[in-house]
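Chemist: compute the structure for the input listed below.
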Amino acid sequence: MLVTVASLLAGCGGDDAGGDFVSFRFANSPTALSLVRIADELGYWKDAGVRPEYVGPATTVPATQLLDQGKVDIATGMQSDNITAYSKGVKGFTLIASSMLDLPEEPHMSYFTKAGSPINKNNWKAIEGGKIGVSGFNSCTDLVIKRLLKDNGVDLNKVEFVELKNELVAPALDKGEIDLGVFHPPLIGVLLSQKEKFTQIATSFDDWGELGGQAPFKASNIWLKKNPEAAREFVGIIAKTANWANEHPKESAEIAGKTTGYPVEQTTNWHYAPNALLDKESLQLWWDLVEEVGEVTPTWREVTIEQMATNAYNPYAKTADLLVSQTQNKTIIRDTQNTGILDSPLVQK
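Modeler: From the prediction side, this is the model:
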């Protein structure tokens, strides 16, 4: 994720009643789907001891770099970005909470063609000589479709990948400027509602299944060291919001539309990892995925997931250790499982 910082001031603030709280500068585009914004709509931040300060849309500065410099406090982004940052020595951030998974009915990404296109699950080769619109390179939008195409016999050298802003992919597809587009929620629902124009031919679930390619929440180590209890409360609210969204898919999709500016009757939401618990499997898959169809740095394999991710700040974790897999995390946990920050070498002291 790339962001611009609208404000570099953070720390403590006060509400109308004069109470103090810790703010966190959240790097997020106003049109991006986010559990932080959904929590806002649900009122979860209103009386909390930690509250968001939204600081800007996408631009040219990587969120990992801003976190490392302490210029933003919390962000989300694809795990490939995190590995790349660590491999380049940018290590001033820690992964503290999970994000989306992948379900057939609530996919991480969907792949659409123009209605009537010959490209489909049984004829992937028809994309050869054509163009695919993606919102970024070496990210989920191009890596997963590349592997899916490769596994189905497509020569990637015969496909042109075109980088476009998210909001420009659908118009380009409609005009015939590209032959296939890659989409995230909430836009998936918008395109599904226009069957006369677009056809969903596959989803990311067809490639990586339920693992879903996590875009975990990551926090600046500077902020974590200063505000450990606020970090724990933050993760707790993210977990509560994720669990609510999973239990209320229709309502959460409507909020997704409201917070991103798309028609609420059309939008879709993600399915989230219950309890915001981090696991190894859904994060580890990125090492192999990028090596297979993306670009890696020379020190890519020197980075391990244990260097950057912990459940130490999660009130629903029994230990700071990462789960082996999300298969261990199928049930919503109603009661907290610890009384404070858990012991971990990644806890900033």
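Chemist: contacts, neighbours, all on C-alpha from now
Modeler: Will do.
Chemist: neighbours of residue 167, just the number please.
Modeler: 12 (other Cα atoms under 10 Å).
Chemist: swap that for residue 169, sorry
Modeler: Look at residue 169: counted by other Cα under 10 Å, it has 22 neighbours.
Chemist: next, the structure of the following sequence, for comparison with the previous one:
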Amino acid sequence: MITESFPIEIQKTPQSRIYELEEGLKKFGRIFSDHMFVADYKEGKWENAQIIPYGNFSLSPATSAIHYGQAIFEGLKAYKNRAGEVLVFRPFDNMKRMNKSAERMCMATIPEELFKQALFTLLKIDRDWVPQVEGSALYIRPFMFATDEYVGIKPSDNYKFSIIMSPVGAYYSEPVRVKIETFYSRSVEGGTGTAKAAGNYAASLYPAKLAQEKGYHQLVWTDAKEHKYIEESGTMNIMFVIDGVLVTPPLSDTILHGITRDSVLKLARHYGIPVEERKISVDEIIEAHNKGLLQDMFGTGTAATIAHVQLFNYNDKDYELPPVENREFSNRVKKHLDKIKTGEAEDIFNWTVNIDKM
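Modeler: I've put the predicted structure just below:
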């Protein structure tokens, strides 16, 4: 079977594993749908586009991504509406961001038509893997890595682009406890912090492990120069409501340009809520907390959507936040986003793509 617009060869699995879907909702990112998309970049062009049964890659020990870290990825989600149609949330924004990451990591970019055809064809084939349970979704992971069989420092000439999908439930089962980091840094000016590069996440694992050993779920990263200003939190952008104003750090080359972040800011402005994208010092957050003006603190990201912060720690002191049930804005925007994603609310910004109408 060959698709018409972009040639994708399709080989379907002889035996579906759809019975694993329910288990996938209990273990985030552990269970994968029946099929995956793969394509290769060779001699300056993309070729061998295929949808095949989910399985392992065969790689040379000299594969350059293993040695020099040219690897990027994205994360987005698909949902079902009441009619059983599959809706994808802001896929074209993920595509654009992936290509920006590719440019920063000196990798081949992915043609828009290839990304679209790969994603929508794969979703149509594995549509039964999109759960309809409240709070669940099909998590979609596009990724690309260098495949030169060469041990030497240079940009790869060859790449593999793939998409895998995983049925998921909630990323966090409870409000999170976070620790403000004052020593380690996630990114620096002029670095790769704005790219979804694999190495960025690898570098964060050790300091995050130290925080988890002390009972915290995640870190809040601060600027690398002074460790004075808030940047982002673990796998998420971070936001505060201070005396009725939604405040979040401005985008820069040290902060990931989050798609959920952008969605929350657009909805806040639509609600008429004051929004400030500016530098926020740790001292300002503590002062607002002590004065009773820190009304909300939460993370935003594809995996968690909205992750309420229960408390933050700074210099070995915990600061408790107001009860989650009393937080007006984050609860409102989370419910609104969930309804937009599942077709229950008007999509005023045209964010969702209905693959059954493509």
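Chemist: tm score of chain vs chain?
Modeler: After superposition, the two chains reach a TM-score (TM-score structural alignment, normalised by the length of structure 1) of 0.26; 150 aligned residues with a Cα RMSD of 6.6 Å.
Chemist: I'd assumed residue 229 was in contact with residue 21 of structure 1.
Modeler: No - under the criterion of Cα atoms under 8 Å, residue 21 of structure 1 is not in contact with residue 229, lying 11.2 Å apart.
Chemist: isn't residue 21 of structure 2 up against residue 165?
Modeler: No - between residue 21 of structure 2 and residue 165 there is no contact under Cα under 8 Å: 11.3 Å.
Chemist: with neighbour numbers in mind, choose between the two.
Modeler: residue 165 (28 against 20).
Chemist: skipping its backbone neighbours, what lies nearest that one in space?
Modeler: Among residues not flanking residue 165 of structure 2 along the chain, residue 140 sits closest, at 4.5 Å (Cα to Cα, 6 or more residues apart in numbering).
Chemist: so what's the one you found up against?
Modeler: By Cα atoms under 8 Å, 6 or more residues apart in numbering, residue 140 of structure 2 lies in contact with 75-78, 163-166.
Chemist: can you tell me how far it is from residue 201 of structure 2?
Modeler: For residue 140 of structure 2, the distance to residue 201 of structure 2 equals 18 Å [Cα to Cα, to the nearest Å].
Chemist: my read is residue 261 of structure 2 is in a helix, agree?
Modeler: Yes - counting by DSSP: H, G, I helix; E, B strand; the rest coil, residue 261 of structure 2 is located in a helix.
Chemist: what's the burial count for the residue lying closest to residue 89 of structure 2 once chain neighbours are set aside?
Modeler: Residue nearest to residue 89 of structure 2 in three dimensions, not counting chain neighbours: residue 352, with 4.6 Å by Cα to Cα, 6+ apart. Residues lying near residue 352 of structure 2 (other Cα under 10 Å) number 21.
Chemist: reduced to three states, what does the residue nearest to residue 165 of structure 2 come out as?
Modeler: Classification of residue 140 of structure 2 using three-state DSSP returns strand.
Chemist: which stretches of the stretch 201-350 of structure 2 form helices?
Modeler: Per DSSP state H, counting those that start in this stretch, the stretch 201-350 of structure 2 carries helices over the ranges 259-271, 282-290, 328-341.
Chemist: so which of the ones you listed gets nearest residue 178 of structure 2?
Modeler: helix 282-290 (13.2 Å; Cα to Cα).
Chemist: where's residue 40 of structure 2, which helix or strand?
Modeler: strand 35-42 (DSSP states H and E).
Chemist: show me what that strand is packed against.
Modeler: strand 45-53, helix 112-125, strand 159-168 (3 or more Cα pairs under 8 Å, 6 or more residues apart in numbering; DSSP states H and E).
Chemist: how about a cut-off of 6 Å?
Modeler: Other elements packing on strand 35-42 of structure 2 under the criterion 3 or more Cα pairs under 6 Å, 6 or more residues apart in numbering; DSSP states H and E are strand 45-53, strand 159-168.
Chemist: out of those, which comes closest to residue 284 of structure 2?
Modeler: Closest approach to residue 284 of structure 2 among these is made by strand 159-168 (36.4 Å; Cα to Cα).
Chemist: in the helix or strand where residue 13 of structure 1 lies, what's buried?
Modeler: Element membership for residue 13 of structure 1 (DSSP H and E) is strand 12-14. Residues of strand 12-14 of structure 1 classed as buried: none (neighbour count, 16 or more other Cα atoms under 10 Å).
Chemist: and for that strand, what's in contact with it?
Modeler: 20-23 (Cα atoms under 6 Å, 6 or more residues apart in numbering).
Chemist: are any of those residues buried, and which?
Modeler: Among the contacts of strand 12-14 of structure 1, those classed as buried by 16+ other Cα under 10 Å are 21-23.
Chemist: out of those residues, which sit inside helices?
Modeler: If you go by DSSP state H, these have nothing in helices.
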